[in-house]
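[1] Structure here, sequence nowhere to be found:
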């Protein structure tokens, strides 16, 4: 899966109208809608805040008062053409007094998103299973060896009463191997799936 590394903003001026595109990483519809709401409120003085998003649990777009099919859908098409996911695009337009016509609007909103993508760092993501390992200080060396041997990713380490690691793995079967090697001296809690940058 490809997505953007961080938020990107780019401005485009066409016939005195200002188009400000924001591309924001987002993982689900709830998050995408919250981002859209926040930006739309922040720039409520704009003529339009048109949007498109593709996330894990769906996709959507909104022309926000522009003629139907001239803004949100073309923006979504650009995201799809670039094979992007987990991304929300918002183009804020300040009308400059010159009408662009339907074709001109489609081109303007498409170009606004495409130009911004050209400034963005695109990253390849993979879906990992994340788990928490809880174990005593006495077996840290053994656990570290197992993690190294299986080439697993450590996301977080915590040294409290027990040692707690959050690790990411592509194959859950590896956990059984770790568990049997450490003869149940380790507690494993599943934390679900998470997209992480490909290594």
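    Ah, there it is. Please read all numbers here as calculations on a predicted model, not as lab measurements.
[2] From here on, just use CA atoms for contacts and neighbour counts.
    Noted.
[3] Just give me the longest helix of this structure.
    helix 101-119 (DSSP state H).
[4] by contact count, what packs against the very next helix or strand once past that helix?
    Scanning forward in sequence from helix 101-119 by DSSP states H and E, the next helix or strand is strand 122-135. Judged by 3 or more CA pairs under 8 Å, 6 or more residues apart in numbering; DSSP states H and E, strand 122-135 is in contact with strand 2-4, strand 163-169, strand 186-197.
[5] of all these, which lies closest to residue 28?
    strand 186-197 (11.9 Å; CA to CA).
[6] re the thing from before, to residue 116, which of the helices and strands packed on strand 122-135 lies closest?
    Using CA to CA, those put strand 2-4 closest to residue 116, at 10.9 Å.
[7] picking that back up, now the longest helix of the chain, how far from the centre of its chain.
    21 Å (CA atoms, centre = their mean, to the nearest Å).
[8] Just put the helices and strands packed on strand 122-135 in JSON lines and tack on mean neighbour count and distance to residue 18.
    Shown next, in JSON lines, are the helices and strands packed on strand 122-135 (neighbours: other CA atoms under 10 Å; distance: least, CA to CA, whole Å):
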{"stretch": "strand 2-4", "mean neighbour count": "21", "distance to residue 18": "24"}
{"stretch": "strand 163-169", "mean neighbour count": "20", "distance to residue 18": "43"}
{"stretch": "strand 186-197", "mean neighbour count": "14", "distance to residue 18": "34"}
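[9] so which strand or helix has residue 67?
    Using DSSP H and E, no helix or strand contains residue 67.
[10] measure it to residue 97 for me?
    Residue 67 sits 16 Å away from residue 97, going by CA to CA, to the nearest Å.
[11] Which of the two has more residues huddled nearby?
    Ranked by neighbour count (other CA atoms under 10 Å), residue 67 and residue 97 place residue 67 first, with 12 against 9.
[12] nearest residue to the more buried one other than its sequence neighbours?
    Of all residues not flanking residue 67 in the chain, residue 102 sits nearest, at 7.2 Å (CA to CA, 6 or more residues apart in numbering).
[13] try it against this one:
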């Protein structure tokens, strides 16, 4: 089983000076590549020497060295995201050059280190894997089921109404699905039998 991952609970910033260059690492939770690129675009400083970045959203990832030697900025930032056990995160490290060259190893340490420290200090929230259930019920059971599902940490994502009842699509933490199914079957004395959609 893979290690549970975290995303950020809120955007975060971390600044440090490394051999007269100023590095500002900023990180934010993102839920799509488009959202990541929009956030990166909005938070870069056009007056800075470099705005290097990376994001990871599940299997989707990208990084950019923004003019630094290849592999010395974007890739170390992505490695910091992975190393800190984060997902659904974008990290931007902005550098204002201070006149001292850092060399390839120094750049990789500066960018990766700033990103890792920013993520280490940022408030996090665990990413909870979610599963889905479909269930069909009569109108008379709808209010009770809706209330009980919410008590069990489930969210009704869609309701479809027909002449004789409703069909619900429900999202809940993956590890709670089996107990939710049992509880619904008990509550309705077997009239409603949720089925897993994933």
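    Good, I have the coordinates. Source: prediction; values computed, not measured.
[14] just so I know, which of the helices and strands packed on strand 122-135 of structure 1 lies nearest residue 43 of structure 1?
    The closest of those to residue 43 of structure 1 is strand 2-4. By CA to CA, the value is 22.9 Å.
[15] so the closest one matches what in structure 2?
    On structure 2, the counterpart of strand 2-4 of structure 1 by TM-score structural alignment is residues 6-8.
[16] Can you tell me how far the residue nearest in space to the middle of structure 2 is from residue 113 of structure 2?
    Compute the mean C-alpha point of structure 2, and by CA atoms, centre = their mean the closest residue is residue 88, 2.6 Å away. Using CA to CA, residue 88 of structure 2 is found at 19 Å from residue 113 of structure 2.
[17] Also residue 87 of structure 2?
    18 Å.
[18] So between those two, which is more surrounded?
    Using other CA under 10 Å as the criterion, residue 87 of structure 2 and residue 113 rank with residue 87 on top: 25 against 17.
[19] mean shift between the match of strand 2-4 of structure 1 and structure 1?
    On superposition with structure 1, the mean distance recorded for stretch 6-8 of structure 2 (mean CA distance after the TM-score superposition for structure 1) is 1.8 Å.
[20] ok, back up a step: in structure 2, what residue corresponds to the residue nearest to residue 67 of structure 1?
    Match for residue 102 of structure 1 (TM-score structural alignment): residue 104.
[21] Then residue 55 of structure 1?
    Matched to structure 2 by TM-score structural alignment, residue 55 of structure 1 sits across from residue 57.
[22] Which positions within stretch 34-41 of structure 1 qualify as buried?
    For stretch 34-41 of structure 1, the neighbour count (16 or more other CA atoms under 10 Å) marks 35-36, 39-40 as buried.
[23] Could you identify the pair within those residues that is furthest apart?
    Across the buried residues of stretch 34-41 of structure 1, the longest distance by CA to CA is 8.4 Å; it joins 35 and 40.
[24] buried residues in stretch 42-57 of structure 2?
    Neighbour count says stretch 42-57 of structure 2 has 44, 49-57 buried, by 16+ other CA under 10 Å.
[25] cool, and stretch 87-98 of structure 1?
    Buried-residue list, stretch 87-98 of structure 1, by 16+ other CA under 10 Å: 87-95.
[26] Ok, stretch 174-185 of structure 1 next?
    Within stretch 174-185 of structure 1, the residues that count as buried by 16+ other CA under 10 Å are 175, 178-179.
[27] Structure 1: matching residues for stretch 81-95 of structure 2?
    Aligned using TM-score structural alignment, stretch 81-95 of structure 2 spans residues 79-93 in structure 1.
[28] wait, is residue 26 of structure 2 part of a strand?
    Yes. Assessed by DSSP: H, G, I helix; E, B strand; the rest coil, residue 26 of structure 2 belongs to a strand.
[29] circling back to that earlier point, take the buried residues of stretch 34-41 of structure 1 and write them to CSV, including secondary structure.
    Output for these, formatted as CSV (three-state DSSP):
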residue, secondary structure
35, helix
36, helix
39, helix
40, helix
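[30] So which of those is the closest to residue 140 of structure 1?
    residue 35 (41.2 Å).
[31] mind checking what that closest one lines up with in structure 2?
    Per TM-score structural alignment, residue 35 of structure 1 is aligned with residue 39.
[32] Compute the distance between that match and residue 188 of structure 2, please.
    In terms of CA to CA, residue 39 of structure 2 sits 47 Å off from residue 188 of structure 2.
[33] Residue 94 of structure 2 touches residue 46, doesn't it?
    No. Residue 94 of structure 2 lies out of contact with residue 46 (CA atoms under 8 Å); the separation is 9.7 Å.
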